[in-house]
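Q: Quick one: sequence and predicted model below, then my questions.
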Amino acid sequence: MPRTRSLPLALCASISSLALVAGCGTDSGAAEEEAEASVGPAVPAYVSRPDLTAPDIEITPAAGAPEADGTVVLLGPKSEGAPLSGVLIVDETGEPIWIHPTESRSYDVRVQELDGEQVLTWWQGTSPVVGMGVGEFVVVDDSYREIATITTGGDLDPGQADIHEGRLTPDGTALLTAYVKVPADLTTFGGPEDGWVWDNVVQEVDVDTGEVLLSWRSLDHVPLEATKSELPEDGGTEEAPFDYFHVNSVSEDADGSLLVSARNTWAVYDLDRESGEVLWTLGGEESDFDLGEGVEFAWQHDAERQADGTLTMFDNQSEPDIGPTSRGLRLALDEQAKTATLVTEYLPPDPDRLAGSQGSLEQLPNGNVFIGWGSRPFYSEFAADGTLLWDAALGSGDNYRAYRQEWTATPADPPDAVLADGAVHVSWNGATEVDSWRLVAGDDEASAEAGEPVARSGFETELPVDGDPAYLAVEALDADGQVLGSTVLGD
């Protein structure tokens, strides 16, 4: 049974209650998720799917090149001027596998596990305030059928799930974030006594039932004075609340506590899952750790504990600029001595790649590190020691997080095929196991014969046709020559 937990995205009541307005974009933290529009290379055009376009991704090898290891790259490109706003899965060469345009921008596209099965998830909704959203996380199976939507509950209206986090846990729950405006005295910051701020909410929601197991609010545990942001001129009003905290990732720590990254306090917080108490703070104004040389981070994203005990994150260092470039960080934390030491720094190929928003760091199973550069349209892979292996350019637009993961899918819809100029142009949007294509042609279906397989040559493959057969079909084959799907032309 599908788990449909959220309302449709007609979220007028939620939007009204939040009083979301574009004026909040003047806050330094609210520069999140917005990038400069740019004009990229020409986008591919497909005869079989003229409705689809995708970025022409350019990969530059450095100390290596992307390996064909069965993994895919998952992206959510967007922004004015980008050829695609939606979900994009590409192979190691940057060639599209699944192009899925969405009415709204899509965030946090990744492969996760639900009930022991591989699923694909992403956020969709509305983002009337730059850097925040109200919506839901979509869950689809390996045929791209929607099986669930996940959003907030409890003391929050349905459909208030924010763009930043939709992490599924092994216990069948989802970690979500949300923003709620509340009154606050802002005279300390030069603002009004009867001002307004964004309170940041972390929820853990049972996917099956929608029950809220945890609802944590930043103002109950982290004071306004912890912020590194300045109150914008004319900010702190009900129409433009002060974004003092800006939660942007929630993950599980090894002991079951929760690691929460707050961009606008430059800090990572370890939360007790039962009480919500802050067990320790790393970075910011009230750090419980002494930060070693090269450790200090600013405006960071995606803080996660790794299997070796280190803590990784994407260190933006920007908006406003603090350091010369954004970077990936791996830190060793001594929770007894309360010290944080730099283990590895992952630097981009260009010395000034400052990402004013977004970004991610993923630990790959082989020890490599995969980084998405957020508002800068790039993603990169590094060796464990920090050596850059290769760098990919999206050409235009930006992307919240980038992942390199295993994903196997066979779409519910059949392949698309068009006969034009003496050839069949064929594609199967989302299919991951197609190794080759072959034509089946003849006077009728009963007498039709299969031709020789033609190797898949990218998202779309061209198959020459001899003569003018009355019956013509195309078959998708896997690496073992087994038929995965077929389409009869003219049906």
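A: That came through fine.

Q: alpha carbons only for contacts and neighbour counts from here, please
A: Will do.

Q: So which elements touch the helix or strand where Thr281 lies?
A: Using DSSP states H and E, Thr281 falls within strand 278-283. Applying 3 or more Cα pairs under 8 Å, 6 or more residues apart in numbering; DSSP states H and E, we find strand 278-283 packed against strand 267-271.

Q: Show me what the strand it packs on is packed against.
A: Helices and strands touching strand 267-271, by 3+ Cα pairs under 8 Å, 6+ apart, are strand 258-262, strand 278-283.

Q: what sits up against it?
A: Strand 267-271 is contacted from outside by 253, 257-262, 277-284, 287, 300, 303, using Cα atoms under 8 Å, 6 or more residues apart in numbering.

Q: Please work out which of the helices and strands packed on strand 267-271 is packed deepest.
A: Among those, strand 258-262 has the highest mean neighbour count (mean count of other Cα atoms under 10 Å), at a mean of 26.

Q: Taking the centroid of this protein, which residue is nearest it?
A: Most central in the chain under Cα atoms, centre = their mean is Asp108, positioned 2.2 Å from the mean C-alpha point.

Q: Put this next to the first one:
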Amino acid sequence: MPTNALFFSLLRCLLIFTFSRVVFAQFYLDNETSPTHQFKSRPDLHAPILDFAILRPDLVTPGYIFLAPYRNLDPGPYIYDNLGNLVWSGAGHSGPKTAHTPRVCRYKGTDHLCYFTGEQHLGFARGHGVILDQNYRTVKTIEAAGAGASNDMHEFKITPYSNGTTVLMTVYQPRQYDVTTNPRFNLHNGIGWIVEGVFQEVDIDTGRLIFEWRSLDHVDPSQAWTLPGSTDTSGDGLHEESPWDYFHLNSVDKNQDGDYLISARHVSAIYKVSGKDGHIMWELGGNKPTFKQTNFAFSYQHHARWISENQTHTVLSFFDNASSSFNATGRFSHGWIVAIDHVVKEATVIKEWGAPMPEGGLLSTSQGNVQMLPNGGCHIGWGEHAYFSEHTADGTTIQFAKLAERTSNVMIYRSNKYNWTAQPVTKPALWSFSKQEQKTGFWVSWNGATEVKSWNFYVSNQTSGPFELAGSVKKTGFETEFHMPTFAGWSFAEALDGDGRALDRSVVSKTFVPSEKLRSTCDDSGCKYAERVPPEAEVPYEAPNEVPAALFSTNRGFNTSHYYEDVPGAPYPWNHIGEWEEQSEDGGSDSTETEEGKRSSSIAVPLGLLIGFTAAIIGFFFFRAGGFRKLQSTAVEVTESAFGSKVLQRYTRVHTKESDYRSHSSSSSRSGIL
């Protein structure tokens, strides 16, 4: 290829790539979360939609699916039925924090709902355990014992064989540590910081510490497979804000003999720990394995659980991630059952389950779990990827679903399946609609209720009644829909169980009737969403009074600029309220960077690179005849393309907004009024 043509081809590729990155920035943001349900009776709920690739309703184990996606629109604990219908949205129930591993637990002889809630950090969390009753009321919160760090997300489990009196939990404890003793750590000239993996067994009612185990007392950091600064969650070990997580304790279980089974991801090992003195009784995998692995290798595993054990054999299950995204021992992740023969010191995989993906499997480089089901099958949560599956004992996949695309940011630490019975203390929610006061539609739901089988609808044309039964329908999914051929101005819905017994009723609801102007956009199920009027038809907003700067609170609170657009015609952009700093009389400004500034900066960076590269090309062709002419034609070609036009239009809008803001900011500082 001639030199000129080569350079022009490279230039064209760079220009188009730069434009495409800018134009599609918002597109990628839109693809980072889960598609969500929309419910007329509960528009506040944004539960992820389950997308099934495989579903065999006749074969799946009865029960409900418990999971807690995070980094989605409304993170929190959720319950779904086997067909993917929402049963309970606990978003917000755990507070403004992330939740992990909702599961049914036995506390004081009855079923409860347990989960962890807390502040998410990189690779771990800080928080506490929560126990809810069958009305979704909090009956207990459990914190770590002692004077160390708070609970971690990786394990919060009522202890087996404790009759529901104690709980197992993990703690990630940062400590100062001499990291100069081993050259593999690549740290010197000072004290380092390390994360000690700790697990505790704690009495639920008293908070008393029953047992505690600390990794640094038993496993030397030299055994780590993950060194300081080697992964995105390892920590660099240089300061307390980024301690080296050499162990990464991620599961704890207990057997009837009182010993513990723990999994440590960053040493790729599973340990049996003595419940008497904490010494390591055996090690599967890792750098000091007790057993020869006859037919498998594993690494960076999660969720080790006892299945059975006697004097000569141990059977356990765990999720083999097979990769940390930086190192790998396999192409795909699997759920495994491993049998250990203590006589011959060998470990053998006896059952294996993988994801039914077209490429042969799914590689999940973090998180995940395997839950053994009563029928011998298993339920698998695929961790880093927001997928879950159910498999029969012979390996057949009978359920495989996702909450979000693999390219999204959404993750699920663990997914489980249990039977569950609950009746919330909240009431059913009802919304009714009539387009022309002729026919009436009703939509009803009851978040968290598991025993509703049908609904009765009662109507009246007066708020105080009398109310007459308009009809009954079977419950369908989370939200049930009912239509009647006549108009009803007021109504309520009544929930019935399988025996026809009334469980509860909604409050009386007034039917929404659209205005004559709005009616043309409606059908019998509601009206379409409103649209913004064209810019030329907008009515300018004029504030009746300008507020003195001294009256504004200096507490900015949460930044809501991502959710609220500028109000057209306002004297200043509303999404900058609370971000303007008091300015000097000469027009100087000490304002923090605004969201528009950040967005324009995100565009300016690639455009700056583009301009710099273009300048270099111009210099090169300065010495070549006809170079400028060809460069000009290429620039015209790109800027007039669809990509180029969109980017230039967007840049112009952002630049205009920024100029208007600066102009107003300057005039405001001179007048002393915000």
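A: Everything's here; your move. Because the structure is a prediction, the values reported are computed rather than measured.

Q: Trace the residue nearest to the centre of structure 1 over to structure 2, please.
A: Under the alignment by TM-score structural alignment, Asp108 of structure 1 pairs with Thr101 in structure 2.

Q: Isn't its match up against Arg414?
A: Yes: here Thr101 of structure 2 lies in contact with Arg414, judged by Cα atoms under 8 Å, at a distance of 5.4 Å.

Q: which residues are common contacts for those two?
A: Counting by Cα under 8 Å, 6+ apart, the residues touching both Thr101 of structure 2 and Arg414 are 67-68.

Q: picking up where we left off before, how about the strand holding Thr281 of structure 1, aligned to which bit of structure 2?
A: Mapped onto structure 2 using TM-score structural alignment, strand 278-283 of structure 1 covers residues 280-285.

Q: Ok, stretch 401-412 of structure 1 next?
A: Against structure 2, stretch 401-412 of structure 1 falls on residues 414-425 (TM-score structural alignment).

Q: Validate this expectation: Tyr172 of structure 2 resides in a helix.
A: No: remark: Tyr172 of structure 2 does not belong to a helix; assigned using DSSP: H, G, I helix; E, B strand; the rest coil, it is strand.

Q: isn't it right up against Phe124?
A: Yes: between Tyr172 of structure 2 and Phe124 there is a contact under Cα under 8 Å: 7.4 Å.

Q: More neighbours: those two, which one.
A: Set side by side, Tyr172 of structure 2 and Phe124 show more neighbours around Tyr172, with 26 against 19, by other Cα atoms under 10 Å.

Q: Any idea how many residues pack against Gly500 of structure 2?
A: So Gly500 of structure 2, with other Cα under 10 Å, has 12 neighbours.

Q: what does Pro424 of structure 2 give?
A: 18.

Q: Ok, Gly376 of structure 2 next?
A: Count around Gly376 of structure 2 with other Cα under 10 Å applied: 10.

Q: Return the distance of the counterpart of it in structure 1 relative to Asp308 of structure 1.
A: Correspondence of Gly376 of structure 2 to structure 1, assessed by TM-score structural alignment: Gly367. Using Cα to Cα, to the nearest Å, Gly367 of structure 1 is found at 11 Å from Asp308 of structure 1.

Q: coming back round to it: what separates the residue nearest to the centre of structure 1 from Asp444 of structure 1, distance-wise?
A: For Asp108 of structure 1, the distance to Asp444 of structure 1 - Cα to Cα - is 48 Å.

Q: same question, Thr152 of structure 1
A: Distance from Thr152 of structure 1 to Asp444 of structure 1, by Cα to Cα: 55 Å.

Q: Give me the more crowded residue out of those two.
A: Taking other Cα under 10 Å, Thr152 of structure 1 and Asp444 do not tie; Thr152 has more neighbours (32 against 12).

Q: To which residue of structure 2 is the more buried one aligned?
A: Checking TM-score structural alignment: Thr152 of structure 1 goes with Ala144.

Q: on that earlier part again, where do the contact lists of Tyr172 and Phe124 of structure 2 overlap?
A: In contact with both Tyr172 of structure 2 and Phe124: Asp152, using Cα under 8 Å, 6+ apart.

Q: thinking again about what came up before, kindly confirm my reading that the match of Asp108 of structure 1 is in a strand.
A: Yes: per three-state DSSP, Thr101 of structure 2 lies within a strand segment.

Q: From Val654 of structure 2, how far out is it?
A: Per Cα to Cα, Thr101 of structure 2 is found 43 Å from Val654 of structure 2.

Q: next one: Gly258 of structure 2
A: For Gly258 of structure 2, the distance to Val654 of structure 2 - Cα to Cα - is 64 Å.
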